[in-house]
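Enquirer: sequence-free structure coming up:
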């Protein structure tokens, strides 16, 4: 399962603070795409030109962090396959229901451990992507991103966790995940894929939340319940701060983090830039620059 990391202290370690000092207004994508090494096997299949396979961390409401393909669709593994060595036992009618993820070269990856990614030739032709040795598939009944109807199917199909490539066992109670949202690039989301925001009027050294009452109804704080799972984020940046109501709010880079009530589905970031004080966060704990505008439906609120 994805790696979990809990930072209980309100003040971050020196390494985290040094990292925070690098925050600036110039946009950089810390989840820059890199090319995973091939598994040393000949590539025999092809995908349409310009449609190179890409693996990324995503999230599904009610399930949490999952591994996705370049279209944001959940990826699965099949318990009847093999990982050492890699072997697929799903073809014919099975492959029609569970299309294998094929590639004509090493996939691009972001928020995923490169060393887990490989390629294997299929008996029915083509070259299938493997994660942790396991061949990976999509599910025909998943109609788009943020859906994982195939998880647990027949007791043998499970979604793949982005952190370590293992099967997703259960939904974490609280998570901070690096994923793409709102046309802003890679930002931080919660366990349900909802974009996380910082409030510029809060404090980060030490962490302090100034949003409660009506503010907290519009911008619900991400409350920690037990350990906070992280994916695509340095666990040293993730901590907690005690709120006036006695709950513990998750912090990233020292900033208390919130969701926005106006975001109605994963992948939206309509709160970014609100009132010039609310901003989505990059995986390094810095704010996404205010001049980057969300492309999801809806417009930023006035405050």
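Expert: Noted; the coordinates are in hand. Since the model is a prediction, treat every value here as computed from it, not as a measurement.

Enquirer: could you use CA atoms for every contact and neighbour count after this?
Expert: Fine.

Enquirer: distance of residue 190 from residue 119?
Expert: Per Cα to Cα, to the nearest Å, residue 190 is found 31 Å from residue 119.

Enquirer: count the neighbours of residue 227 for me.
Expert: Neighbour count for residue 227, taken as other Cα atoms under 10 Å: 15.

Enquirer: cool, and residue 215?
Expert: 12.

Enquirer: same question for the one 10 residues further on.
Expert: Using other Cα under 10 Å, residue 225 has 14 neighbouring residues.

Enquirer: could you do the one 4 residues further on as well?
Expert: As a burial measure, residue 229 scores 26 neighbours (other Cα under 10 Å).

Enquirer: all strands of the stretch 151-300 of the chain, in order?
Expert: For the stretch 151-300 of the chain, the strands defined by DSSP state E, counting those that start in this stretch cover 157-159, 174-180, 186-189, 197-199, 203-204, 207-208, 228-231, 238-242, 248-252, 255-256, 278-280.

Enquirer: now for the second one, which elements pack on it?
Expert: Translated: strand 174-180. When contacts are defined as 3 or more Cα pairs under 8 Å, 6 or more residues apart in numbering; DSSP states H and E, strand 174-180 packs onto strand 54-60, strand 64-68, strand 186-189, strand 228-231.

Enquirer: you'd agree residue 86 is up against residue 131?
Expert: No - look at residue 86 against residue 131 with Cα atoms under 8 Å: they stay out of range, at 9.5 Å.

Enquirer: more neighbours: which of these two?
Expert: Comparing residue 86 with residue 131 by neighbour count (other Cα under 10 Å), the higher total belongs to residue 131, at 28 against 20.

Enquirer: the more buried one touches residue 117, doesn't it?
Expert: Yes - the pair residue 131 and residue 117 passes the contact test of Cα under 8 Å, sitting 4.8 Å apart.

Enquirer: now for residue 262: which residues touch it?
Expert: By Cα atoms under 8 Å, 6 or more residues apart in numbering, the residues touching residue 262 are 218, 270-271.

Enquirer: alright, now check it against this:
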């Protein structure tokens, strides 16, 4: 009887070890599968994070068009109160001023939707795409420009200038060109240089 019991016990022990090994292998496989599944979650969360970036950056860079009153009446202004102009040579809402013209008469550009300041009609504001891909602000269909000869807010040295073959005019809040003469605010840097249009730097603007 004792010999039979001794022969029976090793078989039971061997079976128990085999079952334990199978169970351990199954747990190991299940653990590695679960680990693979959990790694996908952070990846999807990381990919969605940058989506909000571009929209907030664009609106923060939008330019504002305002107004100012002076000797020629009430006219439009751009950044820092700088006077803006239209060019009589432009047609159909598109700019024809480039190269040396654009150096003397820098286009008023924006990287967002332009904003209307007090006295400005938001519905008249829009943009046109220039050859270099930049967005130039238009008002009532007129592309807007600064004049490099203006040195400070309120300067209107470009008024009536005929640089590059056509007149440059101040722009009224109703979108019309203002043809009334305006007193020069800075004397020597006035409109007499307009025939080359590029004789001045940006003046620190």
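Expert: The structure has been received and is ready for your questions. Bear in mind that the values here come from a model prediction, so they are computed numbers and not experimental data.

Enquirer: the helices and strands packed on strand 174-180 of the first structure: which one's closest to residue 206 of the first structure?
Expert: Between residue 206 of the first structure and those, the shortest separation by Cα to Cα is 19.6 Å, and it involves strand 228-231.

Enquirer: by contact count, what packs against that closest one?
Expert: Taking 3+ Cα pairs under 8 Å, 6+ apart as contact, the helices and strands that strand 228-231 of the first structure lies on are strand 174-180.

Enquirer: centroid-nearest residue for the second structure?
Expert: In the second structure, the residue lying closest to the centroid (Cα atoms, centre = their mean) is residue 111, at 2.7 Å.

Enquirer: which ones are touching the equivalent of that one over in the first structure?
Expert: In the first structure, residue 111 of the second structure lines up with residue 225, judged by TM-score structural alignment. Applying Cα under 8 Å, 6+ apart, one finds that residue 225 of the first structure lies in contact with 173-174.

Enquirer: what residues in the first structure pair up with stretch 129-147 of the second structure?
Expert: Alignment of stretch 129-147 of the second structure against the first structure: residues 242-260, by TM-score structural alignment.

Enquirer: please enumerate residues in contact with that stretch?
Expert: So stretch 242-260 of the first structure is in contact with 10-12, 16-17, 20, 194-199, 202-209, 218-224, 237-241, 271, 284-286, going by Cα under 8 Å, 6+ apart.

Enquirer: I'd say residue 172 of the first structure and residue 191 touch.
Expert: Yes - look at residue 172 of the first structure against residue 191 with Cα under 8 Å: they come within range, at 6.9 Å.

Enquirer: these two: which has the busier surroundings?
Expert: Remark: of residue 172 of the first structure and residue 191, residue 191 carries more neighbours, 27 against 21, as counted by other Cα under 10 Å.

Enquirer: rewinding a little: what is the nearest of the contacts of residue 262 of the first structure to residue 56 of the first structure?
Expert: residue 270 (21.9 Å).

Enquirer: now check the second structure for the residue matching that closest one.
Expert: Residue pairing (TM-score structural alignment): residue 270 of the first structure is matched to residue 157 of the second structure.

Enquirer: how many neighbours does the residue lying closest to its match once chain neighbours are set aside have?
Expert: If you skip the residues right next to it in sequence, residue 157 of the second structure has residue 190 as its closest partner in space, 4.6 Å away by Cα to Cα, 6 or more residues apart in numbering. For residue 190 of the second structure, the neighbour count with other Cα under 10 Å is 20.

Enquirer: was I right about residue 190 of the second structure contacting residue 161?
Expert: No - taking contacts as Cα under 8 Å, residue 190 of the second structure lies outside contact range of residue 161: 9.3 Å.

Enquirer: who touches both of those two?
Expert: Shared contacts of residue 190 of the second structure and residue 161 (Cα under 8 Å, 6+ apart): none.

Enquirer: now the helices: where do they sit in the second structure?
Expert: Assigned by DSSP state H, the second structure shows helices spanning 2-48, 53-60, 100-104.

Enquirer: how near is residue 94 of the first structure to residue 219 of the first structure?
Expert: On the measure of Cα to Cα, residue 94 of the first structure and residue 219 of the first structure end up 44 Å apart.

Enquirer: more crowded one of the two?
Expert: For residue 94 of the first structure versus residue 219, the count of surrounding residues by other Cα under 10 Å is larger for residue 219: 23 against 11.

Enquirer: mind listing what that one touches?
Expert: Residue 219 of the first structure neighbours (Cα under 8 Å, 6+ apart): 211, 258-261.

Enquirer: burial check on the nearest residue to it once chain neighbours are set aside, number of neighbours?
Expert: Leaving out its chain neighbours, the residue that sits closest to residue 219 of the first structure by Cα to Cα, 6+ apart is residue 260, at 4.7 Å. Neighbour count of residue 260 of the first structure, defined by other Cα under 10 Å: 22.

Enquirer: what does residue 70 of the second structure give?
Expert: 12.
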